[in-house]
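Chemist: coords please:
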Amino acid sequence: MKRILFITLLTGIMFTSFGQKINKDLPSIKLKTLDNKTIDLKEMVKPERTTVIIFWATWCSPCKKELENVDEMLDDWKKKYPVDLIAISIDDSRNSGKVKPYIDGKGYKFPVLLDINQDTKPVFNYPTVPFSAIIDKNKKIVYIHNGYVEGDEYNLEKQIKEICGK
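Modeler: Have a look, this model is predicted:
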């Protein structure tokens, strides 16, 4: 009985999502584009705009669902707020070749970067994916969110609205 309770509790924790506000400068982090060009994440974040970063992987079903649901809301968000989206795949070298075909197949228009060595992990301190972060207009990491359950995109919009002061 205790074992069943423990497994149930552990499963519940694994599929729980939570967010927190922070205030940390975004450092320079070199990542690869889908065309294998090196780019600095800090330079991709535009001044005077809010940027949502979604960390994901091709093997992560909740990650794919989050990308799909956020993509559906992105045009509406852009009409209301000065916001951009960047997706960062943490697929390792064995799986990174699956990222571009997946993104192209979905028709996503937002930038997607590759973090094969998980160089972003020490900066954002994510335990696993899905994980999202919001960078404010001053290039500060101001909000992080671990996990994804259906509907979290509405909380993400609430945070964007608050950060943008709307």
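Chemist: please make it C-alpha for all contacts and neighbour counts, starting now.
Modeler: Fine.
Chemist: in this protein, which residue is most central in space?
Modeler: For the chain, the residue nearest the mean C-alpha position is residue 54 (1.0 Å; CA atoms, centre = their mean).
Chemist: hmm, residue 88 and that one touching each other?
Modeler: Yes: using CA atoms under 8 Å, residue 54 is in contact with residue 88, at 6.1 Å.
Chemist: now the strands: where do they sit in this protein?
Modeler: 18-25, 30-33, 38-40, 50-56, 83-89, 112-114, 131-135, 140-146 (DSSP state E).
Chemist: export these to JSON lines and tack on distance to residue 12?
Modeler: Listed next are these as JSON lines, based on distance: least, CA to CA, whole Å:
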{"stretch": "strand 18-25", "distance to residue 12": "12"}
{"stretch": "strand 30-33", "distance to residue 12": "33"}
{"stretch": "strand 38-40", "distance to residue 12": "36"}
{"stretch": "strand 50-56", "distance to residue 12": "20"}
{"stretch": "strand 83-89", "distance to residue 12": "25"}
{"stretch": "strand 112-114", "distance to residue 12": "30"}
{"stretch": "strand 131-135", "distance to residue 12": "17"}
{"stretch": "strand 140-146", "distance to residue 12": "14"}
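Chemist: to compare against the first, here's another:
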Amino acid sequence: MKKNKMMNAVAIVFLLGLVLWGVYDYAQKGKDQAAGDSVLQNKEVGLNAGNIAPNFKLSKLDGEAVSLSDLKGKKVILNFWATWCPPCQMEMPHMEKIYKEYEKQGVVVLGVNLTFTEQDPAKVPVFVQDYGLSFPIALDKKGEVSDLYAVVGYPTTYIIDSRGVISKRYQGAINYDIMRSALAGIQ
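Modeler: Here you go, the predicted model:
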């Protein structure tokens, strides 16, 4: 009988310890989240490294809407490109390779086609098919998002961390190694 009481007491102490540890752990995670949120509150929306990336909403090739805020929690390679742009054409296989290799790690490549610059917008899905692109392609039909991101040369790529903060900006074609290195340096 004493042995059973002793076992019950040990079990209760053990369970109480687990509950207390769980409460402590939950409180710490909440503190960490609040600290992260307050750091973001001090950042301004802008186009420089350290700024929160401006949000936008566009339609994708499949007709679904996509906004940058939908991708919060993921690392984003935001790439502005056009079908007629030779450096964009050169860069696309690298974009696809990085997307395929890093998608399961929470990385999204979002291609924003500068549709307003295309002579024939019907060429965009053909280009995507010809290059075997599987990452999402959004269509900037009026140039509003390219204006928002101050895109003056093609391609232009922004590397955005999982909090929505710009890490790097590249003007001109970049390759797989540059993308991989840029992703390694962000959260």
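Chemist: now do the same contact list for the residue nearest to the centre of the first structure.
Modeler: Residues in contact with residue 54 of the first structure (CA atoms under 8 Å, 6 or more residues apart in numbering) are 67, 85, 86, 87, 88, 130, 131, 132, 133.
Chemist: same thing but 10 Å
Modeler: Contact analysis of residue 54 of the first structure by CA atoms under 10 Å, 6 or more residues apart in numbering lists 63, 66-67, 70, 85-89, 112, 129-134, 144-145.
Chemist: now check the second structure for the residue matching it.
Modeler: Per TM-score structural alignment, the equivalent position to residue 54 of the first structure in the second structure is residue 79.
Chemist: residue 60 of the second structure - nearest residue in space that isn't next to it in sequence?
Modeler: Closest residue in space to residue 60 of the second structure, ignoring its immediate chain neighbours: residue 138 at 4.0 Å, by CA to CA, 6 or more residues apart in numbering.
Chemist: ok, the aligned partner of that neighbour in the first structure - contacts?
Modeler: Aligned by TM-score structural alignment, residue 138 of the second structure pairs with residue 113 of the first structure. Applying CA under 10 Å, 6+ apart to residue 113 of the first structure gives the contacts 30-39, 41, 55, 86-90, 99-100.
Chemist: go through the residues you listed one by one and say which ones hold in the second structure.
Modeler: Contacts from the contacts of residue 113 of the first structure that recur in the second structure, judged by both residues aligned by TM-score structural alignment, their matches' CA atoms under 10 Å, are 30-37, 39, 41, 55, 86-90.
Chemist: just the buried residues of the residues you listed.
Modeler: Among those, those classed as buried by 16 or more other CA atoms under 10 Å are 30, 31, 32, 33, 34, 41, 55, 86, 87, 88, 89, 90.
Chemist: which residues in the second structure form helices?
Modeler: 2-41, 86-102, 123-130, 144-148, 176-184 (DSSP state H).
Chemist: what's the most buried one of these?
Modeler: Of these, the one with the most neighbours on average (mean count of other CA atoms under 10 Å) is helix 86-102, at a mean of 18.
Chemist: can you give me the buried ones in stretch 138-145 of the first structure?
Modeler: By neighbour count with 16+ other CA under 10 Å, stretch 138-145 of the first structure contains the buried residues 139, 140, 141, 142, 143, 144, 145.
Chemist: which bit of the second structure covers it?
Modeler: So stretch 138-145 of the first structure sits over residues 163-170 in the second structure, by TM-score structural alignment.
Chemist: ok, residue 136 of the first structure to residue 84 of the first structure distance?
Modeler: Applying CA to CA, to the nearest Å, the value for residue 136 of the first structure to residue 84 of the first structure is 11 Å.
Chemist: residue 30 of the first structure -> the second structure?
Modeler: Residue 30 of the first structure maps onto residue 57 in the second structure, by TM-score structural alignment.
Chemist: which residue packs closest to its match, ignoring adjacent ones?
Modeler: Distances taken as CA to CA, 6+ apart put residue 67 closest to residue 57 of the second structure, at 4.2 Å, once the chain neighbours are dropped.
Chemist: dump the residue contacts of the equivalent of that neighbour over in the first structure.
Modeler: Alignment note (TM-score structural alignment): residue 67 of the second structure maps to residue 41 of the first structure. Contacts for residue 41 of the first structure (CA under 10 Å, 6+ apart) come out as 26, 27, 28, 29, 30, 31, 32, 86, 88, 113, 120.
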